[in-house]
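# make a model of this:
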Amino acid sequence: MMMVTVMSVVLGLFFVLAGSVKLLGWQKQVFEIQLAYFRSYGLSRRAMAMVGALELSGAALLGLYPAAGALLLALVSAGALSFHLRFDTLKEGAAALMTLVLSLSLWSLL
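Below is the predicted model:
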């Protein structure tokens, strides 16, 4: 059970930070980098905000309905990874791959 808690906390913190930057832009340097990625994929600032909202929702769900939160975060991670692999390289998609594996691992333990 300790492993489930650690995985949930790590995923939750990561996605609260990532989602809040995408929604609020509070960390300007990271925000600008993320926005540049979205624009290079042909996506708008609005799409970036929607992804941020999904990330925050998934993080919140980890506390309320852990399996649903883990699944939502796995879907968001899979989407991010697919865009990175299509438009960038695996290097840019490494974080998405790690969060995908972690989310699916957590989901399988719940």
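# only C-alpha atoms from now on, for both contacts and neighbour counts.
Noted.
# against Ser108, how distant is Ala60?
Ala60 sits 19 Å away from Ser108, going by C-alpha to C-alpha, to the nearest Å.
# here's the other one to compare against:
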Amino acid sequence: ERKLVTIVFADVSGFTALSEKLDPEAVRELINACFDWLVPVVQKYDGTIDKFIGDEIMTLFGAPVVHEDDAERALRAALDMMNAIVAFNRANGTEPWSASRYQHRTRRRGTNWRP
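Sure, this is the predicted structure:
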């Protein structure tokens, strides 16, 4: 069965450089904390978390649950994910990671939709 699916990827910008500066446990804690803010956004728009790949989250809109407006839901989720990371940075500042150890987290997103 063929479905029209929109995929949204998001990853932590500068993750490799960041992971070289931090203790592995701090890296895991940082990534999990970021994902804790992003997963509810995907769920809000009825998207599906396909997988976590290191510092990346891959989400699907249109599979397995189908909506007429899945592409729009994906774009709205991507925008809200950007806002969630801004809120995450405001809420966490640079703690528990010191500013001298890394800069604020940013996210890059990619969305693809094809018939």
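# what TM-score do we get after superposing?
The TM-score (TM-score structural alignment, normalised by the length of the first structure) is 0.36; 70 aligned residues with a C-alpha RMSD of 4.5 Å.
# rewinding a little: higher neighbour count, Ala60 and Ser108 of the first structure?
Comparing Ala60 of the first structure with Ser108 by neighbour count (other C-alpha atoms under 10 Å), the higher total belongs to Ala60, at 16 against 11.
# isn't that one right up against Leu11?
No - Ala60 of the first structure is beyond contact range of Leu11, at 10.5 Å (criterion: C-alpha atoms under 8 Å).
# in stretch 34-45 of the second structure, which residues are buried?
Cys34, Phe35, Trp37, Leu38, Val39, Val41, Val42, Tyr45 (16 or more other C-alpha atoms under 10 Å).
# pretty sure the fifth one is in a helix, no?
So the one you mean is Val39 of the second structure. Yes - Val39 of the second structure: assigned to a helix according to DSSP: H, G, I helix; E, B strand; the rest coil.
# OK, contacts around the closest residue to it other than its chain neighbours?
The shortest distance from Val39 of the second structure to any non-neighbouring residue, by C-alpha to C-alpha, 6 or more residues apart in numbering, is to Ile49 (7.6 Å). By C-alpha atoms under 8 Å, 6 or more residues apart in numbering, the contact set of Ile49 of the second structure is Val39, Val42, Ile57, Met58, Thr59, Leu60.
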